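K.L.:
here is my input, please return the structure:
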Amino acid sequence: MAAAKIKKGDEVVVLSGKDKGRTGTVSQVLPKEGKIVVEGVNVATRHRKPTQANPQGGIERREAPMHIAKVALADPKDGKPTRVRFEERDGKKVRVAVKSGETIDG
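P.N.:
This is a model prediction of the structure:
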């Protein structure tokens, strides 16, 4: 399996859809489904009936998973979207932003 280009905790930019242009932090990655959950992006509302656990019921808002191809990593230099490449620096395999050449981790 190839190394993940986007990981939990990364800052990403949404490339398409209703939230295009918004940025957020990755809170969850679902590699088997090819989806990603980003904080504050793709918020879905669910109308919940009152239950014993939640006697009030009401409207619940939460982030829904979106396809990983709809987001790109935010460049550490300027926050614009960039692709990711892997390089070996100081004997370690690290992720590097293609636009600026900045190291993303490590």
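
K.L.:
make it CA atoms for all contacts and neighbour counts henceforth
P.N.:
Noted.

K.L.:
quick one: name whatever helix or strand follows the longest strand seen in the chain.
P.N.:
Longest strand of the chain, by residue count under DSSP state E: strand 23-30. Beyond strand 23-30 on the C-terminal side, the first helix or strand identified by DSSP states H and E is strand 35-38.

K.L.:
here's the other one to compare against:
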Amino acid sequence: MAVKAQDKAVQYRLHVKTGDTVQVISGKDKGKVGEILRTFPKLSQVIVKGVNMRTKHVKPQQDGESGQIVTQEAPIHSSKVMLYSVKQKVASRICYTFDDTGRKVRMLKKTGEVIDKK
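P.N.:
Next up is the predicted model:
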């Protein structure tokens, strides 16, 4: 059986990482700001804290226990989020530059703020 090119899983390069603060730029949650909890590079999706909330009805597991309604974040496409500067309260694209030690870092284009700090 031959493997087709469309059957292979493609891993996309995301412009955001886990822990980044982002702003949603389209969809029902447009304008919301949150932190990235998890990334899915193969699907090009991210989970943002407090964005795209879904409710799930959970049945009781034991006798005498009551059922509950659980809310949790669902993934959204990475193209719908933009990095956000908490200091200046503005969303911006990123560019890559080198710091004084020669390490490649991510920088916000609008503010010049360096995101990668280690």
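
K.L.:
once they're superposed, tell me the TM-score.
P.N.:
The TM-score (TM-score structural alignment, normalised by the length of the first structure) is 0.88; 104 aligned residues with a Cα RMSD of 1.8 Å.

K.L.:
what span of the second structure lines up against the longest strand of the first structure?
P.N.:
Strand 23-30 of the first structure lines up with residues 33-40 of the second structure when matched by TM-score structural alignment.

K.L.:
and the strands in the first structure?
P.N.:
11-14, 23-30, 35-38, 43-48, 58-63, 66-67, 71-74, 81-82, 84-89, 92-97.

K.L.:
residue 55 of the second structure matches what in the first structure?
P.N.:
Residue 55 of the second structure maps onto residue 45 in the first structure, by TM-score structural alignment.

K.L.:
which residues sit in contact with its match?
P.N.:
59-62 (Cα atoms under 8 Å, 6 or more residues apart in numbering).

K.L.:
mean per-residue distance, the match of strand 23-30 of the first structure to the first structure?
P.N.:
With mean Cα distance after the TM-score superposition for the first structure, stretch 33-40 of the second structure departs from the first structure by a mean of 0.6 Å once superposed.

K.L.:
which residue comes closest to the residue nearest in space to the middle of the second structure once chain neighbours are left out?
P.N.:
Nearest residue to the geometric centre of the second structure (Cα atoms, centre = their mean): residue 46, 3.6 Å. Leaving aside its sequence neighbours, residue 46 of the second structure sits nearest to residue 39 (Cα to Cα, 6 or more residues apart in numbering; 4.4 Å).

K.L.:
show the contacting residues for that neighbour.
P.N.:
Contacts of residue 39 of the second structure (Cα under 8 Å, 6+ apart): 17-18, 45-47.

K.L.:
swap the cut-off to 7 Å and go again
P.N.:
Counting by Cα atoms under 7 Å, 6 or more residues apart in numbering, residue 39 of the second structure touches 18, 45-47.

K.L.:
ok, and the most crowded of those residues?
P.N.:
residue 46 (25 neighbours; other Cα atoms under 10 Å).

K.L.:
right, and that one touches residue 73 too?
P.N.:
No - using Cα atoms under 7 Å, residue 46 of the second structure is not in contact with residue 73, being 10.0 Å away.

K.L.:
roughly how far apart are the aligned partner of residue 106 of the second structure in the first structure and residue 104 of the first structure?
P.N.:
With the correspondence set by TM-score structural alignment, residue 106 of the second structure lines up against residue 95 in the first structure. Separation of residue 95 of the first structure from residue 104 of the first structure (Cα to Cα, to the nearest Å): 5 Å.

K.L.:
and residue 2 of the first structure, by the same measure?
P.N.:
17 Å.
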